[in-house]
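Colleague: okay, sequence plus prediction incoming.
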Amino acid sequence: MAEADQKKSYRFVSGFARGLSVIEAFGPTARQLTVADVAVRTGLDRAVARRLLLTLQELGFVTVDRRKYELTPRILHLGYSYLATVGLDGATQPFLDRLSREIGDTVSLSVLSGDRVVFIARSDAFAGHAEAGRISYTITPGMTVAAYASASGRMLLSALPPADAQAILARSDLTRLTPHTETDPARLAALIAEARAQGYALNEQETELDLLGASVLVRSRSGRPVAALNTSSYLGRIDRQRMVADVIPKLQACAEQLTGILL
């Protein structure tokens, strides 16, 4: 159902949708927001934004200090409910830790949310290596990246019907994150199809210079695509050939083990 039609449906609760939009207004660059900030970021009237913030405050999802609101840890309950229903809670951590030690790099789990990939778990149990400092960002749970530009995103898009993946690409802002980022829709569709056919996706310097990423699909016991299992490494330590020959099989083996614990 189209968004415009959905909003006209008697089943659509606009007040609930507005409350969710207020929660989504917060983020890494918007940790504290005033009523006016929320109104601007959501497009809501200031009076409506204020009532919604006060409601969230009473429910314990936000707190306020000097007219600036911020989310509380209670908001994690919402995300944990999703993770628990599919088995992507703490039960996956020992598998990620074991894989991280085996390949000597950070590993992560991610899921698709619209045109973004959300990281939900990570491990750097390998305890670091000499080149780790060359990578300028650290993956943390809740962090997002553009699906079109990442190995994990292309892997997750490959699990969708091609028409659905194409629709997500069509509404994505295909911006170059580095000089190597692929932004041509036809070429991106081909890369997604390639990931679907070969069972893994690679990404070389498209989200970060000097970074080579790899991703495989994780399925539930019923065969439903649930998440992507990912790793990335500094190009001085690994190349595409070794990633495919040595690391991808270990990712796939871990993904199969995770299938055994997922609902």
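Modeller: That came through, no problem. Numbers count the residues shown, from 1 in each chain.
Colleague: all contacts plus neighbour counts: C-alpha atoms, from now on.
Modeller: OK.
Colleague: and the helices in the stretch 151-263 of the chain, which stretches?
Modeller: With DSSP state H, counting those that start in this stretch as the criterion, the stretch 151-263 of the chain has helices at 151-158, 162-170, 185-198, 240-242, 248-259.
Colleague: against that first model, consider the following:
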Amino acid sequence: MNASDTASTFVKGLRVLDSFETGRTDLTMAEIARLTEFDRSTVRRLCLALEEAGYLTRQNQTFRLTPKIVAVAGGYLTSHAIGMSIQPVLNQFAEELRGELAVSVMEGTRAVYIARSAVASARMSLGFSIGSALPLLPTAVGRMLLAGYPAPQREDIIQACRLYRYTDATDMDLASIRAKVEAAAQHGYVLSTSEFEQGASGIAVPIRNIGETQAVLSTTASVDHFRKEEEVDRVLDILRRTAMSLRA
């Protein structure tokens, strides 16, 4: 196998690992083939190689990730001092908020959680954890990330995203979504209501770059919780003070 073939196989192996994104745990070879659009023989070869390398484990006809994948992710978190510099700040302000705070960065056409608060006082949690991936277009965190890019680059990312109706309230009009992203860029925050999870609202504000990647801070609450303007203002104040502390 020459260098080009080796590189191609490596990239395909990463595509297989990408199949196990948020919400997908046990996958059959047929499911992985559908998600990656590889033929069954290629998927079989890649899965067996990843199993031998310790990144996948097999039970009957399904594969799942092993803890070894966490060690790889841990290198990213450690290199950016997530545990030492970001986690304590999130926990401190989450107590004041009485809610959950999360830091996300963009990866392709998704927003990925790289840190989240760990306090018992959170009134609502959607169950996402570090590594969870959210779509960009219908979420507050995604739109805030898009708002951080210059218009031409932002448009390229929007065009690459897949429109999908997650709820009855999901905005399916690209012109409307572009306007909301532009408003986020102008006002410095996003409020999204029931577009990704029915009955849930998200608010996001920009933080700063994490390494070479821009990051945003967000929280989630019930739709009713954000109906009052004074509560939105209170939450925005806490988010902005948290973001300022993270920039320090």
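Modeller: Yep, that arrived. Given the structure is predicted, the values throughout are model-derived calculations rather than measurements.
Colleague: re the thing from before, any chance of the helices of the stretch 151-263 of the first structure in TSV, plus distance to residue 208 of the first structure and mean neighbour count?
Modeller: Shown next, in TSV, are the helices of the stretch 151-263 of the first structure (distance: least, Cα to Cα, whole Å; neighbours: other Cα atoms under 10 Å):
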stretch	distance to residue 208 of the first structure	mean neighbour count
helix 151-158	12	30
helix 162-170	20	15
helix 185-198	18	16
helix 240-242	15	12
helix 248-259	20	18
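Colleague: which stretch among those helices comes nearest residue 224 of the first structure?
Modeller: Proximity to residue 224 of the first structure, assessed across those by Cα to Cα, is greatest for helix 248-259 (9.7 Å).
Colleague: mean distance, the closest one to its aligned residues in the second structure?
Modeller: With mean Cα distance after the TM-score superposition for the first structure, helix 248-259 of the first structure departs from the second structure by a mean of 1.3 Å once superposed.
Colleague: so that helix matches what in the second structure?
Modeller: Taking TM-score structural alignment as the measure, the second structure aligns residues 236-247 with helix 248-259 of the first structure.
Colleague: sorry, back to before: could the helices of the stretch 151-263 of the first structure go into CSV alongside distance to residue 14 of the first structure?
Modeller: Output for the helices of the stretch 151-263 of the first structure, formatted as CSV (distance: least, Cα to Cα, whole Å):
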stretch, distance to residue 14 of the first structure
helix 151-158, 29
helix 162-170, 24
helix 185-198, 34
helix 240-242, 48
helix 248-259, 37
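Colleague: for residue 17 of the first structure, find the nearest of those.
Modeller: Residue 17 of the first structure sits nearest to helix 162-170 of all the helices of the stretch 151-263 of the first structure, at 21.3 Å, using Cα to Cα.
Colleague: and that closest one, what does it pack against?
Modeller: With contacts taken as 3 or more Cα pairs under 8 Å, 6 or more residues apart in numbering; DSSP states H and E, helix 162-170 of the first structure sits against helix 185-198.
Colleague: what lies in contact with the helix it packs on?
Modeller: Residues outside helix 185-198 of the first structure that contact it (Cα atoms under 8 Å, 6 or more residues apart in numbering): 148, 154, 155, 157, 158, 159, 166, 169, 170, 182, 201.
Colleague: could you find the counterpart of the third one in the second structure?
Modeller: With TM-score structural alignment as the matching criterion, the partner of residue 155 of the first structure in the second structure is residue 144.
Colleague: would you list the contacts of helix 185-198 of the first structure in JSON lines and tack on distance to residue 176 of the first structure?
Modeller: What follows is the contacts of helix 185-198 of the first structure, written out as JSON lines (distance: Cα to Cα, whole Å):
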{"residue": "148", "distance to residue 176 of the first structure": "11"}
{"residue": "154", "distance to residue 176 of the first structure": "16"}
{"residue": "155", "distance to residue 176 of the first structure": "19"}
{"residue": "157", "distance to residue 176 of the first structure": "19"}
{"residue": "158", "distance to residue 176 of the first structure": "21"}
{"residue": "159", "distance to residue 176 of the first structure": "24"}
{"residue": "166", "distance to residue 176 of the first structure": "18"}
{"residue": "169", "distance to residue 176 of the first structure": "14"}
{"residue": "170", "distance to residue 176 of the first structure": "15"}
{"residue": "182", "distance to residue 176 of the first structure": "7"}
{"residue": "201", "distance to residue 176 of the first structure": "19"}
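Colleague: how far does stretch 111-129 of the second structure sit from its chain's centre?
Modeller: Here stretch 111-129 of the second structure is found 12 Å from its chain centre; the criterion is Cα atoms, centre = their mean, to the nearest Å.
Colleague: can you get me the start-to-end distance on that stretch?
Modeller: 12 Å (Cα to Cα, to the nearest Å).
Colleague: buried residues, that stretch. List them.
Modeller: Neighbour-count burial for stretch 111-129 of the second structure flags 111, 112, 113, 114, 115, 116, 117, 118, 119, 122, 129 (criterion: 16 or more other Cα atoms under 10 Å).
Colleague: in these, find the pair that's most separated.
Modeller: Using Cα to Cα, these span at most 22.4 Å, a distance reached by 111 and 119.
Colleague: residue 110 of the first structure sits in which helix or strand?
Modeller: Per DSSP states H and E: residue 110 of the first structure is located in strand 107-113.
Colleague: check which helices and strands that strand is in contact with.
Modeller: helix 93-103, strand 116-123, helix 151-158, strand 225-234.
Colleague: tell me if I'm right that residue 142 of the first structure and residue 116 touch.
Modeller: No: look at residue 142 of the first structure against residue 116 with Cα atoms under 8 Å: they stay out of range, at 11.2 Å.
Colleague: between these two, which one's more packed in?
Modeller: Neighbour tally, residue 142 of the first structure and residue 116, criterion other Cα atoms under 10 Å: the higher count belongs to residue 116, 19 against 14.
Colleague: spatially, what comes nearest to the counterpart of that one in the second structure if we skip its sequence neighbours?
Modeller: In the second structure, residue 116 of the first structure lines up with residue 110, judged by TM-score structural alignment. Excluding its sequence neighbours, the residue lying closest to residue 110 of the second structure (Cα to Cα, 6 or more residues apart in numbering) is residue 135, at 4.9 Å.
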